[in-house]
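**Q** I need the structure of the sequence given here:
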Amino acid sequence: MAADFAAPGRVVLGSSPGNKQPIFSQATSSLISLVVVVSLSVLLMYLDRRHAYLDTLRTGMTTLVYPIQRAVDLPVRGGRWLVRSLVNQQTLLDENLTLRQQRLEDQHKLQSLAELQAENERLRALLESAARVPEQVIVADLLSVDLDPFSHLILLDKGTRGGVRVGQPLLDAEGVMGQIVETGPFSAYAMLITDPNHALPVRVHRNGLRGIAFGTGFTDQLELPDLPVNADIREGDLLVTSGLGGRYPEGLPAAIVTEVVRDPTDDFARITARPTAMLDRSREVLLVVSRSRVTTEAEPDGTTTATDIVSDEATAKDAPTEEMPAAETITSQDDSSPDQSPDNPDNEQTDDTPEDGDTR
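**A** Below is the predicted model:
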C-alpha cells in the first residue's frame, strides 16, 4: 500500500508516464523476432540444401519475377538492338560496295579472258594458215586502217628492221589480204586486194581456169572482168592464187565467186567474188618471206615496187600478145656468144635463164 501513495513527480522504474508499459518488453520482443527469423532461415537453407523442398517455391518466384526483369532489361536490350542495327546496316553497305567493286573487277577479268581466248583462237588459226605456206612467214599486228574509201591501206607494226620488204604478200588465217607497198624502219603499209589499184592473178580451184581479180573499193567485193561469157565458172567456186608473176605463192585461198552474169550481147561475163580473208576484222597477219624475192629486192639494180607489179597486172588484160621470135633469130643473136661451142650444135644457151618474176 505504501507504493500506491508515492510522491507526485517520482517515476517508477520500468514504466513510462504515458502508456505505463515497461521498456524491456519491446527489446525482448524484437530480439525474439530476430532469433525466430534467423532460425527459420537456417532451417530453410538446411532443408533446401539437404532435401530440395523449396525448388517449387523458387520456380514460382522466378516465374513471378520474370516479367519484372524483362521490363527492367527492355531499355537496355532496345539500345543494344538499335546500335547493332546501325552497325549491321553500315556493314552491309560496306559489303555491298565491296561486292560491287569485286563484280566490276570480275567482269573486267572475264572480258579480258574472253579477249585472250579469242586472240588465242585467232593465233591458232594463223599458225594453221602459216603451216600451209611453204615459205617462211613473219607475224605482224595491225596498227591502223586508212579511212580513205578509195585507198584500202593498213599500217603494220613491223618494218625493215623486222624483215619486211616491199612486195611481200599479206595473209590472214582465211586467205590473201594484200601486199606491202611502203616500208619504214619500224612499220609498213600494205595494200589490200580490194583496193581499186590492186590486181591479183587467180585461178578457179575446181578446173584451173585463170583470171585476174581486181579490187572494187569495197571490202567484200572483187571483180573478174577478163573472163569470156562462156567461161567455166559458177557461183560458189573457190578462187586461189595462180602464182603467175611470182608475187603470191600458188594455191592460197583468195575469194569465193558470189555472182556470174552472162549477157549474150557481151563478150565477157560480169563476175564478182567475195574475199576469203577477213579484211575488216583481222588483227594479226602473216607476211610471206620468199627467199628469192628478198634476195632480188636486196640488189640495187633489181628493186621493184608493188605499184609497178600491180600496174603491170592491171594492164595485162589489154596488152596484145607478143609473138615469140623465130628460132633463127635467137640462133643468129647467139652466134657470137662466147658460150657457144662446137659441142653445142643446137645453139642452146649454157647459162641459166632467169625465172619468171626474178630481176637480173
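**Q** switch to C-alpha atoms for all contacts and neighbour counts from now on
**A** OK.
**Q** need the strands for the protein, in chain order.
**A** Using DSSP state E, the strands of the chain run over 136-145, 153-156, 169-171, 176-183, 188-192, 199-204, 210-215, 222-223, 238-241, 253-261, 270-275, 284-289.
**Q** Also this sequence, please, to line up against the first:
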Amino acid sequence: MVRRYLVSILLAVIVAAVFLSPVFITISRMVFLFPSRIVSVTYHSISDFFLFLLRAKEFEQENRQLKKHITELELENSLLKAELSEFERLKKYKSISSRFIISRIIARDPTNWFKVAFVDAGVNQGIRAGMPVLLPEGVVGRIIEAGPGSSTVLLAIDSSSKISVIISETRELGIVEGTGKGLIMKFFSGDVDAQPGNIVLTSGLGGVFPKGLEVGRIANVNPGGLVATAEITPSVEFNKLEEVLILIK
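**A** Sure thing, here's the model as predicted:
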C-alpha cells in the first residue's frame, strides 16, 4: 500500500516537472502559435504580392513616361544640333558682301539625268537667269531659270555646263565641261605645260563668271592630238551642297 502511494506521488512529481518545464512550455507555445503564425505570414505574403503588382503597374507607367520624355529630349537635342550645325555653316558667310544672296538648296533633280539643284531664292529676291552660283571653296554653277520664290541652278558637273578657265600656274586657257560625275578640261592645243595639282580658275571670258574663281585642281593631264585634256578635281563637294551664294550682278 505504501509502495503504491509512493509511486503515485513520484508520477505526479514527474508529470508536474514535465508540464512546468521551460522546454515543454516553449514546445506548447510553438504548437499552439504555429497555425496563427502561418495565417499571419500567409496574409502578409498575399498582401505584399498584391502590393508588388500594384507598384509594378505604377513602375511600368513611370517607365513609359520616362521613355517618352527621353525620346522627346533626344529629338529636341537632334533639332538643336541641326540648328547649331546650320549656324556654324552660315557663320562663315557673315563677311560676305551685299553683292551675294545666301540661298538654301531645297531640292535636287530626282531623275539624275540633269545635274541641277533648286534654291529658295527667285525673282522676288533679285535673282535672274545667268547669275553665278558659288561657295567660298569655288564655283557651283549658274542660274538657268528663276521663278518668283525659287530658282534652278545648273551645276558645273552637268554635261551641258561649260566654263572658260585659266591655269593659275601656267596661264594656259581652256574650257571646263561637266561629265555628269565630275569635270574635264579641254585645252586649246595638244602641247601643254599644266601639271597635276595646278589650280584651275575662271578666266572671266564668256561674261558669266568673274575672273579668278576657283573651279578645281588638275588630277592628271592627257596630252597629245589636236587638244590636250585634263581631269579636274572640283573644289566644291557637289553631293554635300546645303547653302550657296548667288552673285548679284
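**Q** And the TM-score between them?
**A** Laid over one another, the chains give 0.77 as their TM-score (TM-score structural alignment, normalised by the length of structure 2), with 222 aligned residues with a C-alpha RMSD of 2.7 Å.
**Q** re earlier: can I get the strands of structure 1 in a markdown table including mean neighbour count?
**A** Listed next are these as a markdown table, based on neighbours: other C-alpha atoms under 10 Å:
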| stretch | mean neighbour count |
| --- | --- |
| strand 136-145 | 16 |
| strand 153-156 | 22 |
| strand 169-171 | 27 |
| strand 176-183 | 24 |
| strand 188-192 | 25 |
| strand 199-204 | 25 |
| strand 210-215 | 23 |
| strand 222-223 | 24 |
| strand 238-241 | 26 |
| strand 253-261 | 20 |
| strand 270-275 | 22 |
| strand 284-289 | 22 |
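**Q** Distance to residue 103 of structure 1 for those - can I get that in JSON lines?
**A** Formatted as JSON lines, those follow (distance: least, C-alpha to C-alpha, whole Å):
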{"stretch": "strand 136-145", "distance to residue 103 of structure 1": "32"}
{"stretch": "strand 153-156", "distance to residue 103 of structure 1": "36"}
{"stretch": "strand 169-171", "distance to residue 103 of structure 1": "40"}
{"stretch": "strand 176-183", "distance to residue 103 of structure 1": "40"}
{"stretch": "strand 188-192", "distance to residue 103 of structure 1": "41"}
{"stretch": "strand 199-204", "distance to residue 103 of structure 1": "51"}
{"stretch": "strand 210-215", "distance to residue 103 of structure 1": "48"}
{"stretch": "strand 222-223", "distance to residue 103 of structure 1": "47"}
{"stretch": "strand 238-241", "distance to residue 103 of structure 1": "48"}
{"stretch": "strand 253-261", "distance to residue 103 of structure 1": "44"}
{"stretch": "strand 270-275", "distance to residue 103 of structure 1": "42"}
{"stretch": "strand 284-289", "distance to residue 103 of structure 1": "31"}
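**Q** who touches residue 144 of structure 2 in this structure?
**A** Applying C-alpha atoms under 8 Å, 6 or more residues apart in numbering, we find residue 144 of structure 2 in contact with 129, 130, 151, 152, 153, 154.
**Q** thinking again about what came up before, between the strands of structure 1, which gets nearest to residue 113 of structure 1?
**A** strand 284-289 (18.0 Å; C-alpha to C-alpha).
**Q** so where is the closest one in structure 2?
**A** Mapped onto structure 2 using TM-score structural alignment, strand 284-289 of structure 1 covers residues 243-248.
**Q** rewinding a little: what would the contacts of residue 144 of structure 2 look like in TSV with distance to residue 69 of structure 2?
**A** Listed next are those as TSV, based on distance: C-alpha to C-alpha, whole Å:
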residue	distance to residue 69 of structure 2
129	49
130	50
151	41
152	42
153	42
154	45
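**Q** measure residue 60 of structure 2 to residue 197 of structure 2 for me?
**A** Residue 60 of structure 2 is 63 Å from residue 197 of structure 2, where distance means C-alpha to C-alpha, to the nearest Å.
**Q** what residue of structure 1 takes the place of residue 62 of structure 2?
**A** Counting by TM-score structural alignment, the partner of residue 62 of structure 2 is residue 95.
**Q** ok so, going back, so which of the strands of structure 1 is nearest residue 313 of structure 1?
**A** Comparing those by their distance to residue 313 of structure 1 (C-alpha to C-alpha), the top pick is strand 199-204, with 6.0 Å.
**Q** That closest one maps to which residues in structure 2?
**A** Going by TM-score structural alignment: strand 199-204 of structure 1 matches residues 162-167.
**Q** Pull the distance from that stretch to the chain's centre.
**A** Put simply, stretch 162-167 of structure 2 sits 36 Å off its chain's centre (C-alpha atoms, centre = their mean, to the nearest Å).
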